[in-house]
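Asks: Here is the input, now give the coordinates:
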Amino acid sequence: MDKTEPFYGPDFSQLVRQDPDVAQVLLDELARARGGLQLIASENFTSPAVIAALGSTLTNKYAEGYPGRRYYGGCEVVDRAERLAIDRAKLLFKADHANVQPHSGASANLAAYAALLQPGDTMLAMALEHGGHLTHGSKVNFSGRWFDVVSYGVRRDTELIDYDEVRELAIRHRPKLIICGATSYPRLIDYSVFRGIADEIGAWLLVDAAHTIGLMAGEAIPSAVPYADVVTFTTHKALRGPRGGGVLCTEELAQRIDHAVFPFTQGGPLMHAVAAKAVAFGEALRPEYRDYAASVVENAVTLAEGLAAEGMRPVSGGTDTHLALFDLRGLTDFQGLPVSGAEAERRCAQAGITLNRNVIPYDPEPPTVTSGIRVGTPCVTTQGMGVAEMKEIASIVAQAVRKPGAIASVSDRVMGLTATHPAYRREE
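Replies: As a prediction, the model looks like this:
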């Protein structure tokens, strides 16, 4: 591209001149990301190419409808971006059909429900307090208000999904839709069992793969696509794409899903985000992405083992995915005092470690306090950290949680890791 041609994309110097306050926010967020350990399981660092697409002039184009069937003129260029995203998603996930327009995972779920259900229908989904998502039937969410929701959970003794309970509830309540997928369940889900239960009662099966789709793309865990009628997902977790959502489905449901996304639940798609999704799908199709996905899981297992050795009990005994959940009950700090999930989160934040408090199954504490924390490895793996660094991170987190008076030394150790494995490495 000839650099003498007119403006093609973002120029940060223009933002600095025009709005220094917002420019400083961007710089401060970059400094925060570079200066600490990002252990939020639902976050990642996109590539500069993804960011370039997000900051492009495609944001200007209104494109209601689908490629070749728009309600606005002048969409012949953005049509190419969406076709690329669709084709790459179908190839990456080996799916019959892909819709790349949802603005988020919640939007994708809303569209899927609209395609398969009517208000008042019954659906069976994982309980929020056992690892499910707000859109799986929480009373504070549209899903809990519009549908009759039956919830399943995990066993007290193993903290694994109780498939016998799922089948029993399905037979008793005859839901029209069964949902599997979670936000804080660290183990693999047996999609074949869910498929069998759904077939037994004549229900649709929806897999919410928001957290695990990137691992499926990298073949680090089994794919849900062969078993599900519909798979909803986000693009911004292990997949390393822009913040957004998507839907995969069988050819039988393609038209219903497309109509549920537009015009039923959304208007114009965000074409800069669609293009950025295409970039991310393209990156995930490369062989090196499989290495990345495998490393994410290996790092999570190592981090879970390290934190367990430090006295934090891993829920279900460990992890098979990118995240681990820890029960802090029984853990005390250097003063012999118990540490809640909220307190652990606060202490880690002071040392430059970002993770989140999280309810654990059968948690006696409220969600604002919790007895647990959740950690994830997508970000640190993107930064090039491996098994050795995970062992160091486990020690660092434990010191931050148990010795709040040692924040300075913990911060030094954090800075040592981020200095050698920076987020968005500066060009020399």
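Asks: C-alpha from now on. contacts and neighbour counts both.
Replies: Fine.
Asks: Skip the chain neighbours and tell me the closest residue to residue 136.
Replies: Computed as C-alpha to C-alpha, 6 or more residues apart in numbering, the closest residue to residue 136 that is not its neighbour in sequence is residue 125, at 5.8 Å.
Asks: same deal with residue 103?
Replies: residue 244 (4.8 Å).
Asks: want to put them side by side, so please do this one too:
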Amino acid sequence: MPTTDVTAKATIAYQAMLEVIATAEPTVAEAIRKELADQRGSLKLIASENYATLPTLLAMGTWFSDKYAEGTVGHRFYAGCANVDTIEATAARHAEELFGAQHAYVQPHSGIDANLVAYWTILSHRIELPALEELGVKSANDLSEQDWETLRHRLGDQRLMGMSLDAGGHLTHGFRPNISGKMFHQRSYGTDPATGFIDYDAVRAQVREFKPLILVAGYSAYPRRVNFATMREIADEVGATLMVDMAHFAGLVAGKVFTGDENPVGNAQVVTTTTHKSLRGPRGGMVLVDDEFAADVDRGCPMVLGGPLANMMSAKAVALAQAKTPDFQAYARAIASNAKALAEGFLRRGATLVTGGTDNHIVLVDVATSFGLTGRQAESALLDAGIVTNRNSIPGDPNGAWYTSGIRLGTPALTSRGFDADAFDRVADLICETLNATTAATASNGKPGKAKYEMAEGLTSRVHDEAHELLDANPLYPGLEL
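Replies: A predicted model of the protein is given here:
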């Protein structure tokens, strides 16, 4: 069906949907309309956000939402799940074919859920049957608290090593306030202080000394590619399981931008991901595993998860099917090339970037060095000007994780709208114009503030006008009229 026909049908569907919602709660219907207007009218550069396709969005709002389906395909704890089996099996098949994975588990509700499922999958798999028999039980589900303490000790005190938060890792990679930092005896690896790049020799030395049970690779704010083949070699040296969280860059893997040593699937035994972000699907998660972990990961519900969200699994199936097309591969290549254009635009204008550039979808700007601002000040000033970003820590950040010294930018969302390299260069110019005309303001106690800022008069309206030229040239859901 031609795109124009799809859009015309979607317009009718959404208009009817909003009318029906308004009969029950008009405030919600109006908020939905306003959210679309807000997204259409702003430059969205949050690296973890995107725009799902209309078929994907429509797949979320069906009566699959009404089904309980604990268990997995063919092994449910509820009757009447034949259609759920169909959509879950379809989503898993698409994921396996798209990524070249041996087995896919598509039930996780989010990336954090996917990581928890993965951790418990690895732990369950590593508990050897003789050890269970010694404890007088047949299944890990029968273990007492004391039994688990004994097994944690036998498993090297459940040690986990992941990238530190300020170097670009995620809070679920062992950050102490997160459950992952409480489940495991944890240690982090960072990046080279001089370059911001991963120092594989340093990681190897840390792994040899700490001997983790799980070595986690992947990132949420590292603007470079990772050699996952080298990370697997490091993990194998100490008998660790390599787990990769590719939530941010799954679209670049699916689109064949990351291949060979830079493709986590085939190098890591366990790979987790979200299905939104660069993959451009619904909000949710997945776990891809080698066959040896398949039986363990399929127990994600009830091991970690509650009932799977069948409506979201159906939307995952739609998005994964779309990601198998040549059009998606072209989209993935554009994400990476647009990120380079954005980075080069900043560098030409004198801004400082962590690692000096990018070769994925992320650009991390050191706003403290470049503009004399905290990340929070820069984020807020840009939002005033209609540019949506998020503040982010940089390696060795003196301002901590709340105020930060950086802003993280990503190219997936605006690339979905059709922005090209020239458009992203203009985006870099608008950001630099805004931040150069923003100054840190003093707090009420007269000391330098980390949150307050002042902007030059007339700046926001001028930047808004220039941004709207780009937005109007690259409309969001063109032809969709609500």
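Asks: Would you pull the TM-score for this pair?
Replies: Put the two chains on top of each other and the TM-score (TM-score structural alignment, normalised by the length of the first structure) is 0.95; 415 aligned residues with a C-alpha RMSD of 1.4 Å.
Asks: circling back: and the residue nearest to residue 136 of the first structure, which of the three is it?
Replies: Recorded secondary structure, residue 125 of the first structure: strand (DSSP: H, G, I helix; E, B strand; the rest coil).
Asks: circling back to that earlier point, which residue in the second structure lines up with the residue nearest to residue 103 of the first structure?
Replies: Aligned by TM-score structural alignment, residue 244 of the first structure pairs with residue 284 of the second structure.
Asks: Now do the contacts for the residue nearest to residue 136 of the first structure.
Replies: If you count contacts by C-alpha atoms under 8 Å, 6 or more residues apart in numbering, residue 125 of the first structure has them with 132, 136-137, 149-152, 178-180.
Asks: Could you check how far stretch 50-63 of the second structure is from the centre of its chain?
Replies: Centroid displacement of stretch 50-63 of the second structure relative to its chain, using C-alpha atoms, centre = their mean, to the nearest Å, is 18 Å.
Asks: I meant stretch 150-166 of the second structure, not that one.
Replies: A distance of 23 Å separates the centroid of the chain from that of stretch 150-166 of the second structure, by C-alpha atoms, centre = their mean.
Asks: Okay, now it: how far is its last residue from its first?
Replies: For stretch 150-166 of the second structure, the first-to-last residue distance is 33 Å (C-alpha to C-alpha, to the nearest Å).
Asks: which one in the second structure is aligned with residue 139 of the first structure?
Replies: Residue 139 of the first structure maps onto residue 176 in the second structure, with residues paired by TM-score structural alignment.
Asks: oh sorry, the question was meant for residue 290 of the first structure
Replies: By TM-score structural alignment, residue 290 of the first structure lines up with residue 329 in the second structure.
Asks: Now do that match against residue 224 of the second structure, distance only.
Replies: Distance of residue 329 of the second structure to residue 224 of the second structure, computed by C-alpha to C-alpha: 20 Å.
Asks: rewinding a little: assign the match of residue 139 of the first structure to helix, strand or coil.
Replies: coil.
Asks: before we move on, back to that, ok, now how distant is the match of residue 244 of the first structure from residue 310 of the second structure?
Replies: Going from residue 284 of the second structure to residue 310 of the second structure by C-alpha to C-alpha gives 11 Å.
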